[in-house]
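Peer 1: Return a 3D structure for these sequence lines:
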Amino acid sequence: MSATQRSGLGNGRLLLSLLLLAAWEAGSGQVHYSVPEEAKHGTFVGRIAQDLGLELAELVPRLFRVASKGRGDLLEVNLQNGILFVNSRIDREELCGRSAECSIHLEVIVDRPLQVFHVEVEVKDINDNPPVFSVREQKLLISESKQPDSRFPLEGASDADIGENAQLTYRLSKNEYFSLELLINSKPTKKLSLTLKKSLDREKTPEFNLLLTAVDGGKPELTGTVELFVRVLDINDNDPEFEQSEYKVRLMENAAKETLVIQLNATDQDEGVNGEVTYSLMSIKPKGKPLFTLDENNGEVKVNGTLDYEENKFYEIEVQATDKGNPPMAGHCTVWVEILDANDNSPEITVTSLSLPVREDTQPSTVIALISVFDRDSGDNGQVICFLTPNVPFKIVSTFKNYYSLVLDGTLDRESVSVYKLVVTARDGGSPSLSATASMSVEVADVNDNAPAFAQPEYTVFVKENNPPGCHIFTVSAWDADAQENALVSYSLVERRVGERALSSYVSVHAESGKVYALQPLDHEELELLQFQVSARDAGVPPLGSNVTLQVFVLDENDNAPALLPPGPGGGPSAVSQVVSRSVDAGHVVAKVRAVDADSGYNAWLSYELQPAAGGARSPFRVGLYTGEISTTRALDEADAPRQRLLVLVKDHGEPALTATATVLLSLEDSGQAPKASSRALSGAAGAETALVDVNVYLIIAICAVSSLLVLTLLLYTALRCSAPPSEGACGPVKPRLVCSSAVGSWSYSQERRQRVCSGEGPPKTDLMAFSPSLPPGLDREVGEERQEAGSNHSGLVSSINPFPLLEVYIDCLKKSSLFHGCLIL
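Peer 2: Take a look at the predicted model:
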């Protein structure tokens, strides 16, 4: 080939390379560099940060990093100047073998926001591998009868480089008998032969020692040598000959062992032993000797190992046929075995996690992981599609050939699904197709998006008064749907004022357990209802919380004895003095004992008894059982002592009952001694009776109106609230008392109160007491007289001080009993 032709060929190759490079870059849309193999450490490759459009100042904050699948740390980036440089030795032959193209694919990843770039670095071949012969010497047996121009095949050298660096030329040491000849065959290899220039004379020259040198086309050129030992044989003048000098065979890569490749046949025109042929393998390129066997007798070539299209696509088998003459003669042929691809490689999946675990407030389109797939097969067998498990809030997005991103495709809720089990499936286009799967778990990280929640918005607690300090009265519990510290709930009181005191002086709540304690004994007479809120807060950032309302009803106990009230100016709390005319008739009221009880309900219901006189004498006086009025039982006479000392026992109906004693001193005098006082008393009684009649008319109207309104309200209130049973305190849960009866009627006392009462103010009485119309004989008149009395009643029960005791009992019944069915006024 002339220099002009070689120059034109070189320019054409350069132009073709530039066109291919431009087409590749236009198709990939990524950055492309090239670097020669064996470049020194620190060799400049490219300004990768500048070419990718990244600022140098953001490389470190955005976690700029480079990943290379299976390439180790051959290339590295200087984060100070954004230059890609050679970090360690790059051997093109080790990376790509004899492949015409060799590239290192880099994945460049930056965060905030996440971006992925693909960079191709082409590794240029240099002439760093000399030609190598497979043996140190080659032996040739040449008969002296060989004619000039006879050819003898030689095994050529191989060069690990590619292109011009692997273009070999050969030189033979100077001699007068032999020369070299290169023959171009149908495959991209050259056939090397030794050509006889003139006839041999074994008796003159029995053997030759020649040096064969192989020179590559690199700059500088590298060489390899092998010794040729030529032995001149005596005449066996016919070589075995094959039908063809070259055979071509196609074989699937999944061919089983012992599969017949080809059966060779060589013939020798000689007779006898000089015509008997045996076969032998000379060489199998590349490195294929273990993969094939040759039967030395019948020439059958069979598969001996596992063929792999991905390792080698074709094999060159050199076969020699040798006769049994003396000396033996040999013939040669070449068998070209082309390996056909079979779909015998499943796709390989590599998943690189980037953002695990994923916060449940992560926005859609966020990249979660990188996925790369690879199939060693070719053609349709190597075309891979990738898809994801259905019905998950994720999707796979293709970013480059065989490169994908796992992207969030919906909203996450850890409380609904805390972990997603994803299966990535890659399937090739072979027939039948092969697939591979890769599993990954995507854990959803919790965000504090749920406030603690109570089972009820409010609780009702009943506690007996006089409880011990520090008593546990209730436990609140809130549940948080979040996890870890976001679900760690602590409790606290919502501070407020209860009257003139702080709420925290009455109760406290344990921050961790939610137990509510009474810090001091509670007094029903001071505080009937304590209503407050407990707050539950989680430990998230920012914390979330909610409140629950507690209504603590303080239940009354009989801890207050009846207290006597002074009768008027000049009187004392325990003694009543009164002047009585001897002319009064039976049933005349001569005095009245006044008493109150600080308790409520049955504990505050007072009765009066007259203690027997000393000596057993029958007293002409009696006391009203519930009015405290002392009246005569008969007309007074001269036989009655002028000084009467009466002891009145005042007793409540608690268990046990508490009492008080009042002393009444009566002075009996003749009727003429107190006319003015009697007249004034009669006049005042008449005026009071007239006023009472007027008041009762208005009371009847008021009672009817108030009763209708309150009954309607209570029916609605009971229907809304009776479905939730009240909670009981730990200090002293008490069941409601049953309806009881006594000598004076029926009464009931209920603790199941659901009404709201403002604590800290003077609470009204909370007990229900109703009297039946069936009073014992002798008491109905007394009760009737008590209805006409005027005054005030401290306890809200029937007493001798309240002018309208049954009206107050009835209204109190309507106001305070959630289990009210009706009150009866006698």
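Peer 1: When you work out contacts or count neighbours from here on, use the C-alpha atoms and nothing else.
Peer 2: Fine.
Peer 1: What residues does Val397 make contact with?
Peer 2: Tyr404, Ser405, Leu406, Val407 (C-alpha atoms under 8 Å, 6 or more residues apart in numbering).
Peer 1: packing partners for the helix or strand hosting the first one?
Peer 2: Spelled out, it's Tyr404. Assigned by DSSP states H and E, Tyr404 falls within strand 403-408. Judged by 3 or more C-alpha pairs under 8 Å, 6 or more residues apart in numbering; DSSP states H and E, the packing partners of strand 403-408 are strand 367-374, strand 394-400.
Peer 1: where exactly do the helices run in the stretch 1-150 of the chain?
Peer 2: Along the stretch 1-150 of the chain, the segments classed as helices by DSSP state H, counting those that start in this stretch run 3-28, 48-51, 92-96.
Peer 1: how close does the residue positioned nearest the centre of the chain get to Val442?
Peer 2: The residue lying closest to the centre of the chain (C-alpha atoms, centre = their mean) is Ser418, at 3.3 Å. Ser418 sits 9 Å away from Val442, going by C-alpha to C-alpha, to the nearest Å.
Peer 1: The structure of the following sequence is requested for comparison with the preceding one:
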Amino acid sequence: MRRIRVWKQAALWLFVFSLLWNTVGAQIRYTIPEELKEGSVVGNIARDIGLEISDIADRKLRIASDSSTQYFSVDTRNGELIVNGRIDREALCGQSASCLMPLQLVIENPLQLYRVNIEIQDINDNAPNFHTKDSILKIAESVAVGAKFPFESAEDLDVGSNSLKSYALSNNAFFRLNVKTLEDGKKVPELIVDKPLDREKQSVHKLILTALDGGDPVKSGAIMTQVIVQDTNDNEPKFEQSQYKASVQESTTFGSSVLTVKATDLDEGLNGEIQYFFGARTPDNVKKSFNINAETGEITVIGKLDYELTKLYTFDVCAKDKGSPEQEGHSSVMLHIIDENDNIPEIILTSLPSPVSENASVGTVVALINVKDLDSGDNGKINLTISTRFPFKLKPAFDNHYSLVTGSLLDREANAEYDIKLVATDSGGPSLKSTKTVNVKILDVNDNPPVFSQPSYTVYIKENSPPGASLFSVSASDIDQDKNAILSYSILDLTSNQLPASSYFYINSENGTIYSMSSFDYEKTKLISIVVQAKDHGSPPLSSNATVHVFILDHNDNVPAVIYPSTSMGSVSHQKMPRSAKAGHLVTKVTAVDADSGHNACVNLHTGEVRTKRAVSEHDDSSQRLLIEIKDNGEPIQSTTVTVDILIEDGFHEPISDYRDKTIEPNKKTGKITLYLIISLASVSLFCLLTFFILLVKCARGSRSCCIRRTNSEYKNPNRNLQIQLNTDGPIKYVEVLGGDMMSQSQSFGSYLSPMSEFSDLTLVKPSSTTNFTDTLNVLDASLPDSAWTFESQQRRSTMMKAVEREET
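Peer 2: Sure, this is the predicted structure:
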């Protein structure tokens, strides 16, 4: 029943004091009685610090305690602080009036620290206790009435009202009890002789000393003392002082004298000779630290003193004579230990440093730090510092707790980690210090885009190359880390392109190697510009672009194409000439073009004119067949042939008149041809004027001079010219306008009229690239009798290409 009553009292204390918790700043205080049952609830710590129940697991609410034994735990389901094991106040705090258990409560995201003080209140769970159950006290029969003899003191581990309060002595006729209180509050029982003793009447007195505490219910302990009455030697030694006091430095060396006690005895002989001893109940820690000289009473140091372990030593000394029976006197000694600065400050990481993102804002908490010094006063005051060269600083929290926070913006690319040296210095004289290095790693943020080795690249590929050929490899780098530095390459499809670039090329996303996906035709495409993008794998990803100019190199893959004479009606062209033709008569002119460029497009240097070597005689056959071969200058050489049948007629002297007669015939086709010719000539004239105006503007802007000159029909500069040609010589009648250079995309127009053709038709050649007609001009006869106007502008190739692009737009 008594045990149940104790637990009911403990539960009542728990209920009352859990309502009295208080918070100062970031400190929380609970009060509980000792010996609470395991699993008892101290309080809802999550609610008291303002933490939602749903955030307990996410923010990793936990207890970080300096003690190796965890007396409390946090229930992560509801945030309650739970008793984790038996709490014995006496084992934790001894006889201290106040018993506080400090806990450090840590939550993360963001990192925060709370100080929780749990006051352990004493319950009356210890009875007063004597070290022995029986003791013997020898008293001379001659002792005077009122003489005092010390009893063994009882100890009660409880404190406050539950501690030792009084003593009681069993009823007897010769002795009474006196209790004195020392300066430290300790109660010492004394046996006082109330009446003269008579050994012959009663030599032994059995007394029971009972010690009582102030608890409810009261607990007690008892010791039986046998008082043996001795005869003779009736004077006991007496100390000069009832209590001796001294102060000792904790660094006092072995053998140093602390103080000397002295007692006197009025007896003579052996009854007056005195020896000094520690009291019978002297604690072991006193005996290990001090020694008393039995002959002189000098107390010396024999062990290491430590202020942090024991600040005050209190013990009894005894002076005994050599009489029979011997008598003894008693006194107490109080030694105060003086603190010295002999403890180095200690730096404790309450939480390990967290890696910090390089874009963390100023003031972000990195680690929680606690410093302590076991010394007292100025010796225990600590100043914690770090070097100013680090982008971190210390922010005081409470007591000796600090937060290590960012002091400025971070850049992982400049410093990926920091070894921060913490220095703790106390205020003692001389001061002591300790250091600790804290390693803080900086986490990478995707804040750097990829960078190409160069902004643009130039690549050359031959036309007709098989698909899948490796063209070139672009390279980019990223100074970020991990996935933020992993790059993927891709080709961007620009809306300005007629076809997406991905239909022409493929790029390896890992190494940036570009492959062709098709075979290219120089005559259709000479330059393809693609935009390559390098993108990292960060979040969000960053990217950069580079332009790759792919130039298509010409290959001699086109045979010359015969423009005149026309073979549209069959494989043989039919021409007429009069039998009266003389030597050198122009029978026909073969005109061919080559779709290639450069030397591959040059059709041999001859004019293509077919003339008679001699005059035609009456014996010559009226039908002559010629096989004409046309070759280009490429490698390998490409060639084509045309077959011309020449009909020699008598009386055919005026081919032009004949042509006119045919055109005057009421034929619908002839009328259409005339209309086409008029439209063609008008268009050519308009185009010439427009071209002339553009060239004037270019000459005004360019750094070189422009010229307008009259030249022969010989094609001098096939790469950079604009030509307007009108040819009326022979059977071929044509007007031709050529513009741009071999690399441009400007247009050229040509019209061809053959009065000797079977239908006297007008051929309009559709617009084509200048390259094709430049090649055509290479094979035209440069010695035509009619002259032509040539407009020529000398500019650099890059400037001309840009101008041509603007013309096309």
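Peer 1: And the TM-score between these chains?
Peer 2: Laid over one another, the chains give 0.74 as their TM-score (TM-score structural alignment, normalised by the length of structure 2), with 710 aligned residues with a C-alpha RMSD of 4.8 Å.
Peer 1: one step back: just the buried ones among the contacts of Val397 of structure 1, please.
Peer 2: Tyr404, Ser405, Leu406, Val407 (16 or more other C-alpha atoms under 10 Å).
Peer 1: mean deviation of the strand holding Tyr404 of structure 1 from structure 2?
Peer 2: Its matched residues in structure 2 lie on average 3.1 Å from strand 403-408 of structure 1 after superposition (mean C-alpha distance after the TM-score superposition for structure 1).
Peer 1: Ile262 of structure 1 is nearest to which of the helices and strands packed on strand 403-408 of structure 1?
Peer 2: Ile262 of structure 1 lies closest to strand 367-374 among these, at 34.5 Å (C-alpha to C-alpha).
Peer 1: Next, the buried residues of that closest one.
Peer 2: For strand 367-374 of structure 1, using 16+ other C-alpha under 10 Å, the buried residues are Val367, Ile368, Ala369, Leu370, Ile371, Ser372, Val373, Phe374.
Peer 1: what does stretch 619-635 of structure 2 give?
Peer 2: Those buried within stretch 619-635 of structure 2 under the rule 16+ other C-alpha under 10 Å are Ser622, Ile630, Lys631, Asp632, Asn633, Gly634.
Peer 1: ok, now stretch 473-488 of structure 2?
Peer 2: Here stretch 473-488 of structure 2 shows Val474, Ser475, Ala476, Ser477, Asp478, Asp480, Gln481, Asn484, Ala485, Ile486, Leu487, Ser488 as buried, counting by 16+ other C-alpha under 10 Å.
Peer 1: so it corresponds to what in structure 1?
Peer 2: On structure 1, the counterpart of stretch 473-488 of structure 2 by TM-score structural alignment is residues 475-490.
Peer 1: what about the matching stretch, start to end distance?
Peer 2: Start-to-end span of stretch 475-490 of structure 1 (C-alpha to C-alpha) is 13 Å.
Peer 1: Tell me the spacing between Ser741 of structure 1 and Tyr602 of structure 1.
Peer 2: 12 Å.
Peer 1: go on, Tyr626 of structure 1?
Peer 2: Tyr626 of structure 1 is 13 Å from Tyr602 of structure 1, by C-alpha to C-alpha.
Peer 1: for Thr389 of structure 1, same thing?
Peer 2: Taking C-alpha to C-alpha, one finds Thr389 of structure 1 at 74 Å from Tyr602 of structure 1.
Peer 1: Those two - which one has more neighbours?
Peer 2: A direct count of neighbours by other C-alpha atoms under 10 Å for Thr389 of structure 1 and Tyr602 places Tyr602 higher, at 21 against 14.
Peer 1: does the residue nearest to that one when sequence neighbours are not counted sit in a helix or strand, and which one?
Peer 2: Leaving aside its chain neighbours, Tyr602 of structure 1 sits nearest to His653 (5.7 Å; criterion: C-alpha to C-alpha, 6 or more residues apart in numbering). Assigned by DSSP H and E, His653 of structure 1 belongs to no helix or strand.
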